[in-house]
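J.: all I have is the shape, not the residue letters:
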């Protein structure tokens, strides 16, 4: 079952002599429970693709289908509902609200859908326990480490049980050990809870956790590495991914 289908989408920015083709007839299919990493050099189109998938920007051509629903013609209200109910976001800089506690940050997206507060609180506490923050529910974000704040952001992204989780450089502000912890948590949610995850990253160590790595260049998908069926050993995966990215830079 496909959670996401991107069909031949294109996007151009600018006018006349200043036109830039950010996406050029891109196709992508992501199945339920799949973990996909999108990689590419700066300006390759990977963040633009993420914006199209989330409805934060509109396509010029093609279709974006989430659970077989074409989001192209959604109005602003419908797109807001889509992002609130079907998509979870994990950002590089956490985007937590400093005046709210950990628990309040996690529950906020669910309470916006008119869910019952007690049920939402219980679900949030269970998620916070899963990410190792069960004892921090009444703590403010400023008292947490960067890694702990990102764990809160992951729990917040999952509170509405989204069909799709989008992460934009989720380890970009973290040290290598904390990054590894974050990716293990995200990998766990895919494997054990069946969540579908798309991560935009420049880090081969992060991409190595994925089931599939999609490489972009000049607005196109130029290569795909299926790690599930690659036959590569663990110590070879990062090297192969890094080599492919280096080739795109030449």
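T.: Thanks, I have the structure now. All values derive from a computational prediction rather than experimental measurement.
J.: C-alpha only now, for contacts and for neighbours.
T.: OK.
J.: residue 243: which element?
T.: helix 234-249 (DSSP states H and E).
J.: stretch 30-43 spans what distance, first to last residue?
T.: One end of stretch 30-43 sits 23 Å from the other (C-alpha to C-alpha, to the nearest Å).
J.: hang on, the earlier thing: mind giving me the packing neighbours of the helix holding residue 243?
T.: strand 35-40, helix 204-207 (3 or more C-alpha pairs under 8 Å, 6 or more residues apart in numbering; DSSP states H and E).
J.: sec struct for residue 224, please.
T.: strand (DSSP: H, G, I helix; E, B strand; the rest coil).
J.: contacts only, for the closest residue to it other than its chain neighbours.
T.: Nearest non-adjacent residue to residue 224, counting by C-alpha to C-alpha, 6 or more residues apart in numbering: residue 214, 4.6 Å away. Residue 214 sits next to 36, 37, 38, 39, 221, 222, 223, 224, 225 when contact means C-alpha atoms under 8 Å, 6 or more residues apart in numbering.
J.: so residue 214, which of the three states?
T.: Assigned with three-state DSSP, residue 214 falls in the strand class.
J.: run the chain-centre distance for the helix holding residue 243.
T.: Relative to its chain's centre, helix 234-249 lies at 21 Å (C-alpha atoms, centre = their mean, to the nearest Å).
J.: and residue 207, how many neighbours does it have?
T.: Using other C-alpha atoms under 10 Å, residue 207 is surrounded by 26 other residues.
J.: just residue 222 next, same as before
T.: Close neighbours of residue 222, defined as other C-alpha under 10 Å, add up to 13.
J.: pretty sure residue 101 sits against residue 142.
T.: No - using C-alpha atoms under 8 Å, residue 101 is not in contact with residue 142, being 9.7 Å away.
J.: please enumerate the helices of the protein.
T.: Using DSSP state H, the helices of the chain run over residues 46-54, 76-85, 102-111, 117-130, 146-158, 176-193, 204-207, 234-249.
J.: and the fourth one, what does it pack onto?
T.: Contacting helix 117-130 under the criterion 3+ C-alpha pairs under 8 Å, 6+ apart are the following elements: helix 102-111, helix 146-158.
J.: then this one, side by side with the first:
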């Protein structure tokens, strides 16, 4: 972790107003209901994790918040309704998005991928260089030739270049080697010092390290909200909600993964 950077609130929300409020959110893809009556809020600091088994609507919830799929319901950013706005306008309000499948521009270089993501007058290139020194060395390399972990770093770097009110981060450690999982977690921990994060993640070791709060979704509905520590300390509840039989490992080895 980079020392000496003070934690500041740049969300535009006060301590009493969540940075994100979702009420009665439903969403459809190709006519099929994928999110149904989801309600939760994200405080203006820290990491809120969205958990659940595969296919229950976690990724669809993030996409619905951002307006990437057909949706109904209420979405407020720092107290202001945005559910009637296009995705590009929501992004310009200060919402960064790291998609599940990275979605780098394979034919462009690392540097070109990052330049395309810049929307601030003064992008935070120094922060990105500190967090991802490997990307500096590979600036001229085409993104499509990078490893999966390196592509994930490009995807994270694109979001972190800009000053955001909120980051939506979807499955950032999916398919990565344990060492790369650690590097990605380090970057997210540093980002969370200055911007709240709504994180979809399956690796409970990552959740244990990063998240302060959890929202559990099942069959397109919220079935549990509360402190992350409270849920992780209850193996029976973890198994019931997430289908995970193993407890989170507190000794630094690879942890349980919700399936």
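T.: Looks like it came in fine. Treat the numbers as computed from the prediction; the structure is a model and nothing was measured.
J.: overlay the chains and give the TM-score.
T.: After superposition, the two chains reach a TM-score (TM-score structural alignment, normalised by the length of structure 1) of 0.77; 228 aligned residues with a C-alpha RMSD of 3.0 Å.
J.: among the helices and strands packed on helix 117-130 of structure 1, which comes closest to residue 127 of structure 1?
T.: For these, proximity to residue 127 of structure 1 was assessed by C-alpha to C-alpha; helix 146-158 is nearest, at 5.6 Å.
J.: which part of structure 2 matches that closest one?
T.: The counterpart of helix 146-158 of structure 1 in structure 2, using TM-score structural alignment, spans residues 148-160.
J.: centre of the chain to the matching stretch, how far?
T.: That offset, for stretch 148-160 of structure 2, works out to 12 Å (C-alpha atoms, centre = their mean).
J.: what about that stretch, how far off from structure 1?
T.: On superposition with structure 1, the mean distance recorded for stretch 148-160 of structure 2 (mean C-alpha distance after the TM-score superposition for structure 1) is 1.5 Å.
J.: so what touches that stretch?
T.: Here stretch 148-160 of structure 2 makes contact (C-alpha under 8 Å, 6+ apart) with 96-99, 102-104, 110, 113-114, 117-118, 124, 127-128, 132, 135, 143-144, 167, 172, 175-177, 180, 184, 191.
J.: please spell out the ChimeraX selection for the buried subset of the residues you listed.
T.: Applying 16 or more other C-alpha atoms under 10 Å to those, the buried members can be selected in ChimeraX as follows:
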select :96,97,98,99,102,104,110,113,114,117,118,124,127,128,132,135,143,144,167,172,176,180,184,191
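J.: excluding covalently adjacent residues, which one is nearest to residue 45 of structure 2?
T.: Nearest residue to residue 45 of structure 2, sequence neighbours excluded (C-alpha to C-alpha, 6+ apart): residue 196, at 4.6 Å.
J.: gap between residue 80 of structure 2 and residue 74 of structure 2?
T.: Counting by C-alpha to C-alpha, the gap from residue 80 of structure 2 to residue 74 of structure 2 is 10 Å.
J.: more neighbours: those two, which one.
T.: More neighbours surround residue 74 than the other of residue 80 of structure 2 and residue 74, with 18 against 12 (other C-alpha under 10 Å).
J.: grab the nearest non-local neighbour of the more buried one.
T.: Distance criterion C-alpha to C-alpha, 6+ apart; nearest residue to residue 74 of structure 2, sequence neighbours excluded, is residue 23 at 5.0 Å.
J.: what is the equivalent residue in structure 1 for the one you found?
T.: By TM-score structural alignment, residue 23 of structure 2 lines up with residue 7.
J.: count of residues packed around that match?
T.: 16.
J.: what does residue 120 of structure 2 give?
T.: 12.
J.: next: residue 31 of structure 2.
T.: For residue 31 of structure 2, using other C-alpha under 10 Å, the count is 8.
J.: against residue 63 of structure 2, how distant is it?
T.: Counting by C-alpha to C-alpha - residue 31 of structure 2 and residue 63 of structure 2 are separated by 15 Å.
J.: for residue 204 of structure 2, same thing?
T.: 22 Å.
J.: same check on residue 72 of structure 2?
T.: For residue 72 of structure 2, the distance to residue 63 of structure 2 - C-alpha to C-alpha - is 12 Å.
J.: check residue 180 of structure 2 too.
T.: Computed as C-alpha to C-alpha, the residue 180 of structure 2 to residue 63 of structure 2 distance reads 25 Å.
J.: again, but for residue 74 of structure 2
T.: When C-alpha to C-alpha is applied, the distance between residue 74 of structure 2 and residue 63 of structure 2 equals 14 Å.
J.: touching, residue 33 of structure 2 and residue 56? I think so.
T.: No - in this structure, residue 33 of structure 2 is not within contact of residue 56 by C-alpha under 8 Å, at 11.0 Å.
J.: the two: who's more crowded?
T.: The neighbour comparison of residue 33 of structure 2 against residue 56 (other C-alpha under 10 Å) goes to residue 56, with 19 against 15.
J.: winner for burial among the helices and strands packed on helix 234-249 of structure 1?
T.: Each of those was scored by mean neighbour count; the highest is strand 35-40, a mean of 26, by mean count of other C-alpha atoms under 10 Å.
J.: so how much does it differ from structure 2 once superposed?
T.: Superposed on structure 2, strand 35-40 of structure 1 shows a mean distance of 1.0 Å to its aligned residues (mean C-alpha distance after the TM-score superposition for structure 1).
J.: got the angle between that strand and helix 234-249?
T.: 40 degrees (axes from the mean of the first three to the mean of the last three C-alpha atoms, to 10 degrees).
J.: quick one: strand 35-40 of structure 1 aligns where in structure 2?
T.: The alignment of strand 35-40 of structure 1 onto structure 2 (TM-score structural alignment) spans residues 47-52.
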